[in-house]
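predicted coordinates and the sequence they were generated for:
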Amino acid sequence: MPKGTRGDAAPWFVLSTTFAAVLIAVVAFCASSTVTAQSVTPSPRGQPESLIQVPTTLSEGAEGLAETTIQAVDWDYWLATNPNIVAWVTVPGTAIDHPIVQATADDPTYYLTHDVYGNWNRYGCAYVDAGCDGLQGISTVVFGHNMGLSTNSMFADFAKFSDEAFARSHPLIIVQTPQETIWLRVSAAEIVEGTEQAKRTNFADIDEMRAWFAERFAQADVKLENDEEAERLITFVTCSYTTYDNERTLVYAQPA
């Protein structure tokens, strides 16, 4: 059953139409393409390799955190490779370990069909919505493909957060930027129809954002915890294939 629309939300059908066009191109391209999911994620991240300590209070109860460090991003290396990279997201215990880019305003969905190197690639690259101020605003929306096809490429594992047990055992999301490391806790997950007006990036102030998210949290399919005093919200969006013919899974995360 569709959930109602709210506020000044931007319609998902714009993204849905773009995804439909991309999938049509995929069908035509698959027979001859040698591009693989593995080619989407750069490896290694760059040199010199360094590690970031995960605070013990954040690693408790999270799968995939037997080790208390994660690999740091070499920003000199990656910004020289592609200045559109704004962050790197890691979800311990999953295959999510990817750069996040933001295209220019005149071609905001460029990375739906291009990898981090700017090459055509049906798996694309995780990217920040064009309406966001990078990762600096109080509400950031990040998109990434889930192509199905029995792969765990790009944001496919975010679709698994509609299962509460999975969400509770993978509560930590780490976002590195050139300026900081952002430690996030999964707050909620929601499955919406692709045409639902659920995305919102612009708010008059932080109180308006908190009130808006309180509504989203109340109707979410998976509810873990809503920090009513959170100073930012990051939403990770991917396609999923459980309830609707055209659906998205939204994973909401707040500062840990």
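Cool, got the structure.

from now on I want contacts and neighbour counts done on CA atoms only, so please keep to that.
Will do.

ok, which stretches of the stretch 51-200 of the chain are strands?
For the stretch 51-200 of the chain, the strands defined by DSSP state E, counting those that start in this stretch cover 51-53, 69-71, 85-90, 97-101, 126-128, 139-143, 172-176, 181-193.

could I get those strands as JSON lines with mean neighbour count and distance to Phe13?
What follows is the strands of the stretch 51-200 of the chain, written out as JSON lines (neighbours: other Cα atoms under 10 Å; distance: least, Cα to Cα, whole Å):
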{"stretch": "strand 51-53", "mean neighbour count": "11", "distance to Phe13": "39"}
{"stretch": "strand 69-71", "mean neighbour count": "14", "distance to Phe13": "37"}
{"stretch": "strand 85-90", "mean neighbour count": "22", "distance to Phe13": "26"}
{"stretch": "strand 97-101", "mean neighbour count": "23", "distance to Phe13": "22"}
{"stretch": "strand 126-128", "mean neighbour count": "28", "distance to Phe13": "17"}
{"stretch": "strand 139-143", "mean neighbour count": "23", "distance to Phe13": "14"}
{"stretch": "strand 172-176", "mean neighbour count": "23", "distance to Phe13": "27"}
{"stretch": "strand 181-193", "mean neighbour count": "22", "distance to Phe13": "9"}
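
ok, which of these comes nearest Ser59?
strand 172-176 (7.6 Å; Cα to Cα).

contacts for that closest one?
58-59, 62, 72-73, 87-92, 181-186, 253 (Cα atoms under 8 Å, 6 or more residues apart in numbering).

what does stretch 26-37 give?
Where contact means Cα under 8 Å, 6+ apart, the residues beyond stretch 26-37 that reach it are Asn121, Arg122, Tyr123, Thr151, Ser153, Met154.

list only buried entries from these.
Asn121, Arg122, Tyr123, Ser153, Met154 (16 or more other Cα atoms under 10 Å).

name the nearest of the residues you listed relative to Asp207.
Relative to Asp207, the closest of the buried ones among the contacts of stretch 26-37 is Met154; by Cα to Cα it sits at 32.5 Å.

go ahead and confirm that closest one touches Ala126.
Yes - taking contacts as Cα atoms under 8 Å, Met154 lies within contact range of Ala126: 7.1 Å.

shared neighbours of the two, which are they?
Shared contacts of Met154 and Ala126 (Cα under 8 Å, 6+ apart): His98, Gly144, His145.

using a markdown table, lay out those together with distance to Glu247.
Converted to a markdown table, those look like this (distance: Cα to Cα, whole Å):
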| residue | distance to Glu247 |
| --- | --- |
| His98 | 23 |
| Gly144 | 14 |
| His145 | 12 |
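
Glu247 contacts Ala198, doesn't it?
No - the pair Glu247 / Ala198 is not scored as a contact, 11.7 Å apart, by Cα under 8 Å.

mutual contacts of the two, please.
What both Glu247 and Ala198 touch, as defined by Cα under 8 Å, 6+ apart, is the set Val192.

tell me the spacing between the closest residue to Phe166 other than its chain neighbours and Pro99.
Nearest non-adjacent residue to Phe166, counting by Cα to Cα, 6 or more residues apart in numbering: Lys160, 6.7 Å away. As judged by Cα to Cα, to the nearest Å, Lys160 and Pro99 stand 20 Å apart.

ok, and here's another one to check against it:
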Amino acid sequence: MAAFLGAVVLAGLALILAGGQSIGPCLVSEFRYQQARDAHDAMDAGGSSEKEARKWDDPNQAAWLSVDGTPIDYPVAQGAKQEPGFYLAHDLWGQPSQVGCPYLDWRCSVADTHALIYGHRVGTTDLQFSPIANAWDHGVFDALGAATLETRTDTKSYVPCFALKVDKSYEQIQRFSMDRDELRSWLEDMLGEASAASPRAQDLCRHATKALTLATCASSQAGQRERTLLVFVGTSA
């Protein structure tokens, strides 16, 4: 908890330096995420059914995401067609927040062959998707572990495959509802553009059954166009 409080203080300072006008709601959001995290950890340790209910008590929560080797450990919201970027400016509970909430692209779901999740980079802190903002660099990529995506009924693990830095208009990542052959071909095409990749990347792409992409800003300065795409693959049915 002490480490979390330190991170929240740093987040507040980062928002001040960035000209943030409403820091309080952002810190409230992060405290609520920590409470959800505590309930999640308690359940994983054999908690009560009451704690399990609290862990999934928000209808907007589609999954829980964690990435080994990073502090990323957050609930994931489901984006909606009516307001695709809602969770860029709101937390899981719908309250205004500059740190937002990781969320699935409205065109996909956790069950899709490709799940695309967006998350903010929060200055120089380790909050939200900040720890993977430079994953396009080999030194950062090589330190990453598996991503775990947990739902109410299932838990799946994904292996880091490759990462790249692209313009925010990059259309290739916007592919969903592919069959396995299409998925594998799509992954191999993007691997050719990657700046960082696993030594096993080609083999992972050829045997992939699902893909998970985490997307965030590549720059710590707001308003820039470059995005980091970190692609994980699942190879089991």
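Happy to help now that I have it. None of the values given here were measured: they were computed from a predicted structure.

what ranges do the helices span in the stretch 151-256 of the first structure?
Applying DSSP state H, counting those that start in this stretch to the stretch 151-256 of the first structure gives helices spanning 164-169, 206-218.

as TSV, those helices with distance to Val35 of the first structure would be great.
Converted to TSV, the helices of the stretch 151-256 of the first structure look like this (distance: least, Cα to Cα, whole Å):
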stretch	distance to Val35 of the first structure
helix 164-169	30
helix 206-218	37
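
rebuild those helices as a markdown table, extending it with mean neighbour count and distance to Leu79 of the first structure.
As requested, those are exported to a markdown table (neighbours: other Cα under 10 Å; distance: least, Cα to Cα, whole Å):
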| stretch | mean neighbour count | distance to Leu79 of the first structure |
| --- | --- | --- |
| helix 164-169 | 16 | 32 |
| helix 206-218 | 16 | 30 |
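
of those helices, which is nearest Asn226 of the first structure?
Comparing the helices of the stretch 151-256 of the first structure by Cα to Cα, helix 206-218 comes nearest, at 7.1 Å.

ok, average deviation of that closest one from the second structure?
Its aligned residues in the second structure lie a mean 0.9 Å from helix 206-218 of the first structure after superposition (mean Cα distance after the TM-score superposition for the first structure).

whereabouts in the second structure does that helix align?
Using TM-score structural alignment, helix 206-218 of the first structure lines up with residues 180-192 of the second structure.

ok, stretch 84-97 of the first structure next?
Mapping stretch 84-97 of the first structure onto the second structure (TM-score structural alignment) gives residues 60-73.

ends of that stretch, what's the gap?
End-to-end distance for stretch 60-73 of the second structure, by Cα to Cα: 17 Å.

sorry, back to before: tell me the counterpart of the residue nearest to Phe166 of the first structure in the second structure.
Lys160 of the first structure maps onto Asn134 in the second structure, by TM-score structural alignment.

name the nearest residue to Ala115 of the second structure, ignoring sequence neighbours.
Residue nearest to Ala115 of the second structure in three dimensions, not counting chain neighbours: Leu212, with 4.9 Å by Cα to Cα, 6+ apart.

now which residue in the first structure aligns to the one you found?
Taking TM-score structural alignment as the criterion, the aligned counterpart of Leu212 of the second structure in the first structure is Ile234.

residue contacts, that match?
Ser139, Thr140, Val141, Val142, Tyr252, Ala253, Gln254.

ok, 6 Å please
By Cα atoms under 6 Å, 6 or more residues apart in numbering, the contact set of Ile234 of the first structure is Ser139, Thr140, Val141, Ala253.

returning to what we had before: the strands of the stretch 51-200 of the first structure: which one's closest to Arg45 of the first structure?
Using Cα to Cα, the strands of the stretch 51-200 of the first structure put strand 69-71 closest to Arg45 of the first structure, at 8.4 Å.

against the second structure, where does that closest one fall?
Across the second structure, nothing matches strand 69-71 of the first structure (TM-score structural alignment).

and that strand, what other elements does it pack with?
For strand 69-71 of the first structure, the packing partners by 3 or more Cα pairs under 6 Å, 6 or more residues apart in numbering; DSSP states H and E come out as strand 51-53.

measure how the strand or helix carrying Asp41 of the second structure sits relative to strand 73-78, angle-wise.
Using DSSP states H and E, Asp41 of the second structure sits in helix 23-44. On the basis of axes from the mean of the first three to the mean of the last three Cα atoms, to 10 degrees, helix 23-44 of the second structure is oriented at 100 degrees to strand 73-78.

please point out which parts of helix 23-44 of the second structure sit buried.
23, 25-27, 29-30, 33-34, 36-37, 39-40, 43.

same thing with stretch 171-178 of the second structure?
Neighbour counts over stretch 171-178 of the second structure (16+ other Cα under 10 Å) mark Ile173, Arg175, Phe176 as buried.

excluding residues flanking it in the chain, which one is nearest the last one?
If I follow you right, that is Phe176 of the second structure. Nearest non-adjacent residue to Phe176 of the second structure, counting by Cα to Cα, 6+ apart: His114, 5.5 Å away.

looking at the first structure, name the residue matched to that neighbour.
Checking TM-score structural alignment: His114 of the second structure goes with Ser139.

that match contacts Glu231, correct?
No - with contacts counted by Cα atoms under 6 Å, Ser139 of the first structure stays clear of Glu231, the gap being 9.1 Å.

returning to what we had before: okay if I get the contacts of Ile234 of the first structure as CSV plus distance to Gln176 of the first structure?
Listed next are the contacts of Ile234 of the first structure as CSV, based on distance: Cα to Cα, whole Å:
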residue, distance to Gln176 of the first structure
Ser139, 16
Thr140, 14
Val141, 15
Ala253, 14
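
which of these lies closest to Ser240 of the first structure?
Of those, the one sitting nearest to Ser240 of the first structure (Cα to Cα) turns out to be Val141, at 16.7 Å.

what sits against the closest one?
The neighbours of Val141 of the first structure, taking Cα under 6 Å, 6+ apart as the test, are Val128, Asp129, Ile234, Thr235.

now, the most widely separated pair of the residues you listed?
Greatest spatial distance in the contacts of Val141 of the first structure: Asp129 and Ile234, 11.1 Å, computed using Cα to Cα.

straight-line length of stretch 84-100 of the second structure, end to end?
End-to-end distance of stretch 84-100 of the second structure: 13 Å, with Cα to Cα as the criterion.

that stretch maps to which residues in the first structure?
Under TM-score structural alignment, the match for stretch 84-100 of the second structure is residues 108-124.
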